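Return a 3D structure for these sequence lines:
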Amino acid sequence: MESFPASLVLAGAGKMGGAMLRAWLDRGLPPGAISVMDPEPSEAIAKLATDSSFTLNPPTTTAPQVLVLAIKPQALDEAASLAALAGPKTLVISILAGKTIANIRARLPDAGAIVRAMPNLPAAVGRGVAGLAAEPGASTAQRAMAESLMAATGAVVFVDDERLIDAVTAISGSGPAYVFYLAECLAEAGAALGLPAEVAARLARATVEGAGELLFQSRGQTPAQLRESVTSRGGTTAAALEVLTGEDGLAPLIARAARAALRRAEALSG
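The predicted model follows:
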């Protein structure tokens, strides 16, 4: 990590909170700088606390340099103790879906600055991507700190308008589920063509894994260029893509799905 906070409190160590915690430790954040607050930590987190020597559920703690909110969104109203942890010099990073910066500011009025982040599930394997939006008063150093912490789990993209976080949610936040569903659909299509279900599932999974890795490693090429590179004129892939790129094909379907996710994100934010 480019910079370490002198002190960090992680509120919530579930799937995403735990993934970020492991990434920070792996990147060299000193365990002594970390306190984790979770009323019901998993066995894995409890063991990690023992092995790594960070503090788990301290009886008291002072306002840290960074407070990361990874609790369930509905728990924010119940977590009155968090207000004491958000002091004038505290950077608050929230990954709470549907909770705007204004929502958080109302509950943590003394916080120095607030950054809202939307990571996604591949953060658990260091291949995530997070969209960030900073409160107007956040300093360059605070933005850099938020970026450094979130970059431990993958790529980071800042958006200028917080309202765009809902669009980030619709694309990358929910996006892994779309890809997983594509693998399901490929497997079902293979079985319908006569392949044994197990074989179809293995082929579908390996295809999605391999295509994703190729996309990752081919940074100089766009997805469209990669698609064109495996599409021979008049071949089998071209025949399939004629269906997928048709008027009722994949592009309008994904657009409708993303709009549905956006509307739901907006409703949750309201």
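
From now on I want contacts and neighbour counts done on CA atoms only, so please keep to that.
Will do.

how far away is residue 118 from residue 177?
15 Å (C-alpha to C-alpha, to the nearest Å).

Looking at those two, which has the bigger crowd around it?
residue 118 (23 against 12; other C-alpha atoms under 10 Å).

So that one is in contact with residue 93, correct?
No. Residue 118 sits out of contact with residue 93 when judged by C-alpha atoms under 8 Å, with a separation of 10.1 Å.

Sketch out the strands for the stretch 151-270 of the chain, chain order is fine.
154-158 (DSSP state E, counting those that start in this stretch).

got the residue ranges for the helices in it?
Applying DSSP state H, counting those that start in this stretch to the stretch 151-270 of the chain gives helices spanning 165-168, 175-192, 197-217, 223-229, 236-244, 250-269.

now for the first one, which elements pack on it?
If I follow you right, that is helix 165-168. strand 113-118, strand 128-134, helix 250-269 (3 or more C-alpha pairs under 8 Å, 6 or more residues apart in numbering; DSSP states H and E).

now these as a markdown table including distance to residue 149?
Shown next, in a markdown table, are the helices and strands packed on helix 165-168 (distance: least, C-alpha to C-alpha, whole Å):
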| stretch | distance to residue 149 |
| --- | --- |
| strand 113-118 | 11 |
| strand 128-134 | 11 |
| helix 250-269 | 24 |
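
most packed of those?
Greatest average neighbour count among the helices and strands packed on helix 165-168 goes to strand 113-118 (a mean of 26), per mean count of other C-alpha atoms under 10 Å.

what's the angle from it to strand 154-158?
120 degrees (axes from the mean of the first three to the mean of the last three C-alpha atoms, to 10 degrees).

For strand 113-118, which outside residues touch it?
89-97, 100-101, 104-105, 130-135, 137-138, 142-143, 146, 162, 165, 168-169, 173 (C-alpha atoms under 8 Å, 6 or more residues apart in numbering).

Residue 62: what's it in contact with?
Here residue 62 is in contact with 84, 85 (C-alpha under 8 Å, 6+ apart).

any idea which of the helices of the stretch 151-270 of the chain is most buried?
Highest mean neighbour count among the helices of the stretch 151-270 of the chain (mean count of other C-alpha under 10 Å): helix 165-168, a mean of 24.

and that one, how far out from the chain's middle?
12 Å (C-alpha atoms, centre = their mean, to the nearest Å).

The structure of the following sequence is requested for comparison with the preceding one:
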Amino acid sequence: MGKLLLVGCGKMGGAMLDGWLARGLVAADIVVAEPVEAIRPRHAGVRVVSSSTEMTETPEIVVLAVKPQSMDETLIDLRRFAGQGSVFLSIAAGKTLGYFAARLGHSAKIVRSMPNTPAAVRQGITVATAAASVTAAEKKRCHELLEAVGQVLWADDEALLDPVTALSGSGPAYVFLLVEAMAAAGEKAGLPADMAMQLARATVAGSGELLRQSKEPASQLRVNVTSPGGTTAAALQVLMAKDGIQPVFDKALAAASNRSKELAG
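Model (predicted):
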């Protein structure tokens, strides 16, 4: 491949870089533009610059891993690569294909993606969508780059990125909140705080791994744990009631999806 330019090397950008190198991407083919010295990578062979203005070669792919609020300024210099055929792969939440086209040119090759934070341990999932100008081969290259930190799905309809953001993009926070809530409930039931938190963390983490490895659907795994008339059934009667967990999640994801649309506007 040609040069790969990673713009921004925070937590997500750094996780992607680690994943690329672990999968055998040649370090000499990677240039990282990161103005903050404290988070610049120290990988042998990877060229690091403080600004994309120092990049003289035309990269095959530009990975945009900066915060959404920094994107306007970031794209000013990068526009020069759009006319030279570079593909732009964005992981910034809320920034649409139309947003990038307006700043890079309407013929620019743009892939918009929404990863999530388990990418840090290469267990993330990303949904991507591409502009019409992106070829199948270019989509494949972007797929390979995103796959370095987890699963990758593609959506033809960009509008799906809003509920995707609500479900998987924001979803890790919901899981962490679940751990907090379970631990707090355990403490109220009489457990020491540290024991309640350890039990909640291990239960959620272990259940997630079981779900990952199992071929059974989540609904069946739930049934497998639930003995008729037992303790789990008693708890699920509360959680699965009409005013239980489902309507709360419905409202939460709707709020997140609506906010994603607002940010895109």
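
Let me see the TM-score of these two.
The TM-score (TM-score structural alignment, normalised by the length of the second structure) is 0.95; 261 aligned residues with a C-alpha RMSD of 1.3 Å.

closest one to residue 124 of the first structure among the helices of the stretch 151-270 of the first structure?
Evaluated with C-alpha to C-alpha, these place helix 175-192 nearest to residue 124 of the first structure, the distance being 12.2 Å.

with the second structure superposed, average distance for the closest one?
Its aligned residues in the second structure lie a mean 0.2 Å from helix 175-192 of the first structure after superposition (mean C-alpha distance after the TM-score superposition for the first structure).

start and end residues in the second structure for that helix, please.
Under TM-score structural alignment, the match for helix 175-192 of the first structure in the second structure covers residues 171-188.

Give me the outermost residue of the second structure relative to its centroid.
In terms of distance from the mean C-alpha position of the second structure, residue 229 ranks first, at 39.8 Å (C-alpha atoms, centre = their mean).

Now check it against the first structure: what is it aligned to?
By TM-score structural alignment, residue 229 of the second structure lines up with residue 234.

so how far is residue 203 of the first structure from its match?
24 Å.

what does residue 129 of the first structure give?
Distance from residue 129 of the first structure to residue 203 of the first structure, by C-alpha to C-alpha: 26 Å.

Residue 146 of the second structure maps to what in the first structure?
Checking TM-score structural alignment: residue 146 of the second structure goes with residue 150.

scratch that, residue 11 of the second structure is what I was asking about
By TM-score structural alignment, residue 11 of the second structure lines up with residue 15.

List the contacts of that match.
residue 124 are the contacts of residue 15 of the first structure under C-alpha under 8 Å, 6+ apart.

what does residue 53 of the first structure give?
By C-alpha under 8 Å, 6+ apart, the contact set of residue 53 of the first structure is 31, 32.

corresponding residue for it in the second structure?
Aligned by TM-score structural alignment, residue 53 of the first structure pairs with residue 45 of the second structure.

Go ahead and confirm residue 163 of the second structure touches residue 255.
No. Using C-alpha under 8 Å, residue 163 of the second structure is not in contact with residue 255, being 9.8 Å away.

Quick check: end-to-end length of stretch 88-96 of the second structure?
12 Å.

now that stretch: which residue numbers in the first structure?
By TM-score structural alignment, stretch 88-96 of the second structure lines up with residues 92-100 in the first structure.

what's next to that stretch, contact-wise?
66-73, 86, 111-119, 146, 162, 265-270.

And stretch 156-173 of the first structure, by the same measure?
By C-alpha under 8 Å, 6+ apart, stretch 156-173 of the first structure touches 100, 116-121, 129-134, 147, 150, 258-259, 261-262, 265-266.

what do you get for stretch 128-136 of the first structure?
Contacts of stretch 128-136 of the first structure (C-alpha under 8 Å, 6+ apart): 101, 113-123, 143, 147, 150-151, 153-162, 165, 168, 172-173.

can you tell me which residues contact the residue minimising distance to the centre of the first structure?
For the first structure, the residue nearest the mean C-alpha position is residue 119 (1.6 Å; C-alpha atoms, centre = their mean). Contact analysis of residue 119 of the first structure by C-alpha under 8 Å, 6+ apart lists 95, 128, 129, 130, 131, 150, 172, 173.

and the gap between it and residue 211 of the first structure?
For residue 119 of the first structure, the distance to residue 211 of the first structure - C-alpha to C-alpha - is 22 Å.

Return the distance of the equivalent of residue 202 of the first structure over in the second structure relative to residue 245 of the second structure.
Residue correspondence to the second structure (TM-score structural alignment): residue 202 of the first structure is matched to residue 198. Residue 198 of the second structure sits 23 Å away from residue 245 of the second structure, going by C-alpha to C-alpha.

got it, and residue 260 of the second structure?
Distance from residue 260 of the second structure to residue 245 of the second structure, by C-alpha to C-alpha: 22 Å.

swap in residue 234 of the second structure?
Residue 234 of the second structure is 14 Å from residue 245 of the second structure, where distance means C-alpha to C-alpha.

now do residue 149 of the second structure
From residue 149 of the second structure to residue 245 of the second structure the distance is 30 Å (C-alpha to C-alpha).

Please apply the same query to residue 210 of the second structure.
Counting by C-alpha to C-alpha - residue 210 of the second structure and residue 245 of the second structure are separated by 22 Å.

Assumed the match of residue 146 of the second structure was part of a strand.
No. Secondary structure of residue 150 of the first structure (DSSP: H, G, I helix; E, B strand; the rest coil): helix, not part of a strand.

and it, what does it touch?
20, 119, 130, 156.

Out of those residues, flag the one nearest to residue 194 of the first structure.
Nearest to residue 194 of the first structure among the contacts of residue 150 of the first structure is residue 119, at 38.8 Å by C-alpha to C-alpha.

The second structure: which residue goes with that closest one?
Per TM-score structural alignment, residue 119 of the first structure is aligned with residue 115.

before we move on, what about residue 30 of the first structure?
When the second structure is aligned by TM-score structural alignment, residue 30 of the first structure is paired with residue 26.

how far away is the match of residue 53 of the first structure from residue 112 of the second structure?
28 Å.

Same question for residue 106 of the second structure.
Separation of residue 106 of the second structure from residue 112 of the second structure (C-alpha to C-alpha): 15 Å.

same check, this time on residue 244 of the second structure
35 Å.

same check, this time on residue 62 of the second structure
12 Å.

Ok, residue 82 of the second structure next?
Separation of residue 82 of the second structure from residue 112 of the second structure (C-alpha to C-alpha): 15 Å.

Residue 235 of the second structure too?
In terms of C-alpha to C-alpha, residue 235 of the second structure sits 41 Å off from residue 112 of the second structure.

and what of residue 35 of the second structure?
Residue 35 of the second structure is 23 Å from residue 112 of the second structure, by C-alpha to C-alpha.
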